[in-house]
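A.B. asks: Fold the stuff below for me.
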Amino acid sequence: MTMKEKNKVPNALSKEKSPYLLQHAYNPVQWLAWGPDAFNTSLREDKPIFLSVGYSTCHWCHVMERESFENDEIAQVLNHSFVPVKIDREERPDIDRLYMAYVQASTGSGGWPMSVWLTPELKPFYGGTYYPPEDRFGRPGFLSLLHSIADAWKEDRKKLEHVADGIQSQLKSFSTAAPHPESLGEKVLDDAFMQISSHFDPVAGGFSSAPKFPRPSILTFLFNYAYFTGREEASAMALLTLERMARGGIHDHLGVKGKGGGGFARYATDALWHVPHFEKMLYDNALLALSFLEAFQLTKETLYAQTAEDIFNYVLCDMTSPEGAFYSAEDADSFPDRESKTKIEGGFYVWTKTEIAELLDPLEEQIFSFRYGVKQNGNVLEDPHGTFERKNILSLKADEETTAKHFDLPTDQVANLSRSAIEKLFQARMRRPRPDRDDKIITSWNALMISALAKGSRVLQNTDYLTAAEKAAGFIGDNLFENGTGNLLRRYCKGESGITGQAEDYAFLIQGLLDLYEASFDDSLLHKAQELAERQCEHFYDDEHGGFFNASSQEASVPIRLKEDYDGAEPSANSVSVMNFSRLWLMTGKQHYLDIAEKTLYYFSAILAANGMQLPEMLAGYARLLHPSNTVILTGSQSDPAFKALKKSVEQLYLPGTTVMHATKEKPVSSIPGAETASEENNSAAAYICKGGSCRLPVTTPEEVTNLLRPSGRSAGKKS
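C.D. replies: Predicted coordinates for the structure are as follows:
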């Protein structure tokens, strides 16, 4: 039992599994979880619901808890005048996104913690994000706001309910709106590229000023756009962004192979990727690993491969359960040492120069400080809260060759000294208290990491990654399907599975299974992906207008189902589904898969035409349909060295939209005319390159495969 819990009475959240909800189980606020108990209490007691949404690694969620939810006076008002309800946004993104749409529309911004007041019928009438406990700078604090809303509910309730009715009607209109189709063509891709270009930072990369988020979906679009149009300036933007991120402080540089560390923080608070918000999320690392792998395919530059390997090392060492599934996140806040009583943001990660000098030999310290920008007075230039005074956030400033020239030393010696310094600092850091880890297992995020590891196994020729991906997929198969119905579940935590799977769980897992199939050629994965696709359509697809709702038709606790139309930190389920159903069409020849992909594009066509930067992942899927790619059918035994050489030749190339399948006499590919006959005629190692409903004559050497697949006149990508 923690100090916070000692001598306190738990509330209803103590029965939950979510680490975030359990963080609030000993608040004096009498929290309820989202569900029938909360809804019935609100109706019975005729009180509005105060809904607080956050997640376990959220810095400002922790701040609001300390300031307000552990405050007895505030708790008394919440308990007396409202029904306080907590949601873990990672468990229930459907509820989070519904009310976040309202908060963003009404306030112009959003974020977490999210605070929303609802009628007993779950209609929102007031909302915001973080509130300080007391009045500040002429703005009401949380306590004042609670009193005002409680008074208004008593004295002017009809006005609040009228406001809530209007808001609810508007939210429903988002859900039921018919499409306003726009014709799509090359221009929509060109327009999106120009829009993204106008936001590009040519110095540090990325597509915004501070704070700066990775948004891998934009990188996916740029790589696709460059591939299909030959405009290498598009891939150059993505490559520069990835290089600057890899060298920046958003990247944890103290990764040691086989031991842990490394990976990427959530985002940078500055424009140079130097000062991170230190939480680490599984989905960010999965998506960035995919981007770095694609960058390596394009350029063959080791920086990109090493960074992808670093991400995998972090996830497999620090974020993998004993059963092989992947945990969700690590906290931004941590104790800087074992004597500290207060957590600070980045406490686990930052260093003084004195600390480093005490741990390293003199020459090691000089080399390390030069390479990673360590300064005596600290290297954080933008620190408005004084959190990092005299502290250093490690950022790679010089490569081994530059450092060797600076110190007039052999490059090998610099490399050895750098490795030994990292090992010593890593071991010292491990003696600090680790940040708290959110150990729940989210289906969609695990699926993203399965995709990344499957691709990593192919691009980096590392079978350990394939084994890890297969083990995680097996865990989902064994633990995250509902008994009896076969429906997908969203979350596993502390031995219990639960929460109805959402569209992103289905879409990301289908994608993961298809990626895993292309790595292993296990036909059962392709069959399971098709089963999931049919179930996704059954529960989420809008047959009338097209597109997928975010919540299942069987989920009773969602007031309004929305269709996600934004590729943010994660791509939307609709964007991934466009790619999935296109791939399934190519792999199976079933026309209804293509119809679903095209109808989804049709539904979102107005957004794609007006603001492509909103859905870059979907535009990448559209580009792949607009420019049909190859299907590569490999024949022969997978254990044959000649087969392996052909497969490797495909995997080393960046080929967006290309599907790779395995055929033998026993399991011919029937989706493409001519492919079935080809596999029957030739059961030795060969590659059939198929496109537009026909296949070329087979080739048997890696050089022939490369020549046929590489776009003519196309060179490797270049950075600006």
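A.B. asks: from here on, contacts and neighbour counts on C-alpha atoms
C.D. replies: Will do.
A.B. asks: Give me the distance from stretch 32-46 to the chain's centre.
C.D. replies: Counting by CA atoms, centre = their mean, to the nearest Å, stretch 32-46 is centred 32 Å from the centre of its parent chain.
A.B. asks: Could you also give me the structure for this second sequence? I'd like to compare it with the first:
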Amino acid sequence: MTCNKQPNELIHEQSPYLRQHAWNPVLWLPWGEKAIEKANREQKPIFLSSGYSTCHWCHVMEKECFENPSVAEILNSCFVPVKVDREERPDIDRLYMTYVQATTGSGGWPMSVWLTPDLKPFYGGGYFPPEDRYGRPGFVSLLHALCRAWKEDRKQLIYVADSMMDQLAGFSTPAPGKGKPDTTALDRAASLLTGQFDPVYGGFGPAPKFPRPSVLSFLFRYGYYTGKDEIASLGLFTLRKMAEGGIHDHLGAEGTGGGGFCRYSTDARWHIPHFEKMLYDNAQLAIAYLEAYQLTSDRLFAETAQDIFNYLLCDMLSPGGGFFSAEDADSAPERATDEKKEGAFYTWTSDEIDNILDPDEQRVFRFHYHIETNGNVIEDPHGEFGGKNILFARETITETAHHAFVSEQQCRTLLESSKQKLLAQRLKRPRPARDEKIITGWNGLVLSALARGSRVLEDHRLLEHAETTAAFMLEHLVTPEGELYRRHCNGQSAIPGKADDYAFMIRGLLDLYEASLERDYLAEAIRLQESMDRLFLDMEHGGYYNAPSTDASLPVRMKDDFDGAEPSANSVAVENLARLWTITEDEQWHQKAEHTLACFSSVLDEDSSRLPHMLNGLFLLRFPAYRLQLRGNRNDDRFGQLKRVVDRRLLADVSLDYDEKTGTASGPAEAILCGNGLCHPPATGPDELENLLSATLKAYSC
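C.D. replies: Model (predicted):
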């Protein structure tokens, strides 16, 4: 909404989130030297507001506060207002979010923090309503109080800020541990997660429920290595419940779009989502569903992974081959209004469904997806979904067919035709806004998903898309000096890459190497790992800082020590280093992996479930890890048969390698398995390789 006749300086930014605020009457500045210099020159505190373009409560606070001229007047006169896109600058966001969480006990976006001119925080929180509401102080009264305190009690605020910055510096790296983490960390994490598991609806802990794919990946590997299928089954049950729930967009059609998963569920049943769709969630969930399919051969998991890929390729793919960041939760219910509402694109009234579907389709669809005349949303604290239905696959195909007196095949046909009709109607609605930043790290996650999907689903098109994405990243997201940019937007690449950009892209290139067996991808992964070590590695204490040391505007660099919506750079780095060691047998990668693990030993001792993805790397370092080298002509059918044996199984302790010197050999294709101190005789046929893997590796299935 245009609230100011002249734009502020955010109009010059590329970030969609920052540009959303360019016409606010608040005189926003982007984070950087100009804002810091202004704060020091005028001796005003900085008001730092961090969020992202698809954040629902960020939109609410903008409408209530930042578009209000009287609020803007206070901000402009008493503070230096600074906007940060947390997706562009996760390092800044992480630093001050640590402060907010430490002082308030919670965190979220928008994040609101007040800083001294030398960037030390003295007050913070999240969303603030304009007046006292929801048990939160009103933003206007808070601004007046902080403005008055800065004028009348500045020394005390500076003292508090100095003290907090000292604490943040202490938080920047984990406390030293007692030694190298051992396998007891794996057992403790499995026990903690089992205790948090919801046996009725799946997931871990109470609502709101977040997918957290790193947990699912760890549970699958714990089952693989220990044979305790009851632990892996926690992840499988969770994925089934998520696929049934409203967090899953059930209206996906191949080649058309839709489908995929929303950010999180506000209720315990996965029924009522927060409707934004994030690239990083869907990339990681695609991998989780692929691994579940490898473990079980249950087509539900394969079909859900295919649904996610369809969403990514239809709705999130840029013309050049990179993937956009996110889709908004809010949109206009109809084209005649600009007023946006949460979930308007995805929800349905009972009458809308009846007007679109024929009677046979209604009978099946309404029962299967729990459609109620007055709406099916029970928990609606903000009154956003009155009379609306959120699709929720409450019943099985068998139960629905029995209810409708049709065969299961007829039931599937009627459900599919219903979804096609509803999707066609939905596409006539105003779409949610899409954030068209291309984030390096998140594209690395998609690269991993596409590469793995091409193997598990035997879909060469996914491999082609993975190679196109890799080519885009190597062309547009690598600097002339060979380092990474953080993002590409509107044809411009900018912002030095963060540690997670390197870790996720390296992982994607390793996965693409195993899918394509093109050795250039392995070489590029090694080159980027060397750059990551140079820019981020703490050579003395181990572990990777989240930002390079060259950024003077960042007062403290942090070492991320939590695998949340995204795995931490350190966790992925441990796994990457272990894989590089297995493939290349270069001891430097082993040493760096162990050094990084040791840096986080105190965290793993205290609560190893904080770092489930790091535990995946711990498996590779504490149990035998194997290299399976394929030899022969890749165009030979026998070569393809050997590779398919490997691709269809979850082999958590195997890294795939290819001897390119044998690419033109006329002899039989063969696979050589090496690990645990020996190399086995070559396997030349699929049955022989299957038997070798079953006899040698940890055999696991659910």
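A.B. asks: Show me the helices in the stretch 301-450 of structure 1, by range?
C.D. replies: Applying DSSP state H, counting those that start in this stretch to the stretch 301-450 of structure 1 gives helices spanning 302-318, 353-359, 362-372, 400-407, 411-429, 443-459.
A.B. asks: Select, out of those helices, the one closest to Trp153 of structure 1.
C.D. replies: With CA to CA, the closest approach to Trp153 of structure 1 among the helices of the stretch 301-450 of structure 1 belongs to helix 443-459: 39.3 Å.
A.B. asks: now the closest one: which residue numbers in structure 2?
C.D. replies: Aligned by TM-score structural alignment, helix 443-459 of structure 1 falls on residues 440-456 of structure 2.
A.B. asks: now for the helices of the stretch 301-450 of structure 1, which one comes closest to Lys159 of structure 1?
C.D. replies: helix 443-459 (40.6 Å).
A.B. asks: Could I get the full set of strands for the stretch 101-250 of structure 1?
C.D. replies: Counting by DSSP state E, counting those that start in this stretch, the stretch 101-250 of structure 1 has strands at residues 114-118, 124-128.
A.B. asks: which residues touch the aligned residue in structure 1 for Lys228 of structure 2?
C.D. replies: Counting by TM-score structural alignment, Lys228 of structure 2 corresponds to Arg231 in structure 1. Each residue near Arg231 of structure 1 by CA atoms under 8 Å, 6 or more residues apart in numbering is listed here: Tyr225.
A.B. asks: and what of the one 3 residues further on?
C.D. replies: For Ala234 of structure 1, the contacting residues are Phe193, Leu222, Phe223, Tyr225, Ala226, taking CA under 8 Å, 6+ apart as the criterion.
A.B. asks: Just give me the closest of the residues you listed to Lys455 of structure 1.
C.D. replies: Using CA to CA, the contacts of Ala234 of structure 1 come closest to Lys455 of structure 1 at Phe223, 15.9 Å.
A.B. asks: Quick check: that closest one touching Ser235?
C.D. replies: Yes: between Phe223 of structure 1 and Ser235 there is a contact under CA atoms under 8 Å: 5.0 Å.
A.B. asks: and the spatially most distant residue from the centre of structure 1, how far is that from Ser144 of structure 1?
C.D. replies: The C-alpha centroid of structure 1 is most remote from Glu155, which lies 44.7 Å away (CA atoms, centre = their mean). Distance of Glu155 of structure 1 to Ser144 of structure 1, given as CA to CA, to the nearest Å: 16 Å.
A.B. asks: now swap in Ala101 of structure 1 and tell me
C.D. replies: 25 Å.
A.B. asks: As JSON lines, the strands of the stretch 101-250 of structure 1 with distance to Glu681 of structure 1 would be great.
C.D. replies: Putting the strands of the stretch 101-250 of structure 1 into JSON lines (distance: least, CA to CA, whole Å) gives the following:
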{"stretch": "strand 114-118", "distance to Glu681 of structure 1": "62"}
{"stretch": "strand 124-128", "distance to Glu681 of structure 1": "65"}
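A.B. asks: so can I have CSV of these showing mean neighbour count and distance to Ile422 of structure 1?
C.D. replies: Shown next, in CSV, are the strands of the stretch 101-250 of structure 1 (neighbours: other CA atoms under 10 Å; distance: least, CA to CA, whole Å):
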stretch, mean neighbour count, distance to Ile422 of structure 1
strand 114-118, 23, 39
strand 124-128, 23, 43
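A.B. asks: now for those strands, which one comes closest to Leu697 of structure 1?
C.D. replies: strand 114-118 (59.0 Å).
A.B. asks: Count the residues that sit near the aligned partner of Phe639 of structure 2 in structure 1.
C.D. replies: In structure 1, the residue paired with Phe639 of structure 2 is Phe643, using TM-score structural alignment. The number of residues packed near Phe643 of structure 1 is 22, by other CA atoms under 10 Å.
A.B. asks: Could you do Pro181 of structure 2 as well?
C.D. replies: Applying other CA under 10 Å, we find 23 other residues in the vicinity of Pro181 of structure 2.
A.B. asks: can you pull the contacts of the spatially most central residue of structure 2?
C.D. replies: Closest to where the C-alpha atoms of structure 2 average out (CA atoms, centre = their mean) is Tyr280, at 2.9 Å. Applying CA under 8 Å, 6+ apart, we find Tyr280 of structure 2 in contact with Ser325, Trp442, Leu445, Val446, Ala565, Glu566.
A.B. asks: same check, this time on Asn483 of structure 1
C.D. replies: Contacts of Asn483 of structure 1 (CA under 8 Å, 6+ apart): none.
A.B. asks: roughly how far apart are it and Lys471 of structure 1?
C.D. replies: Counting by CA to CA - Asn483 of structure 1 and Lys471 of structure 1 are separated by 20 Å.
A.B. asks: now do Ala609 of structure 1
C.D. replies: 41 Å.
A.B. asks: Between the two, point out the one with more neighbours.
C.D. replies: More crowded of Ala609 of structure 1 and Lys471, by other CA under 10 Å: Ala609, with 20 against 16.
A.B. asks: what do we get in structure 2 for the more buried one?
C.D. replies: Checking TM-score structural alignment: Ala609 of structure 1 goes with Asp605.
A.B. asks: Strands of the stretch 251-400 of structure 1, start to end?
C.D. replies: Using DSSP E, counting those that start in this stretch, strands in the stretch 251-400 of structure 1 cover 267-268, 276-277, 280-281, 329-330, 333-334, 344-345.
A.B. asks: what about these, which gets the closest to Asn682 of structure 1?
C.D. replies: strand 280-281 (46.5 Å).
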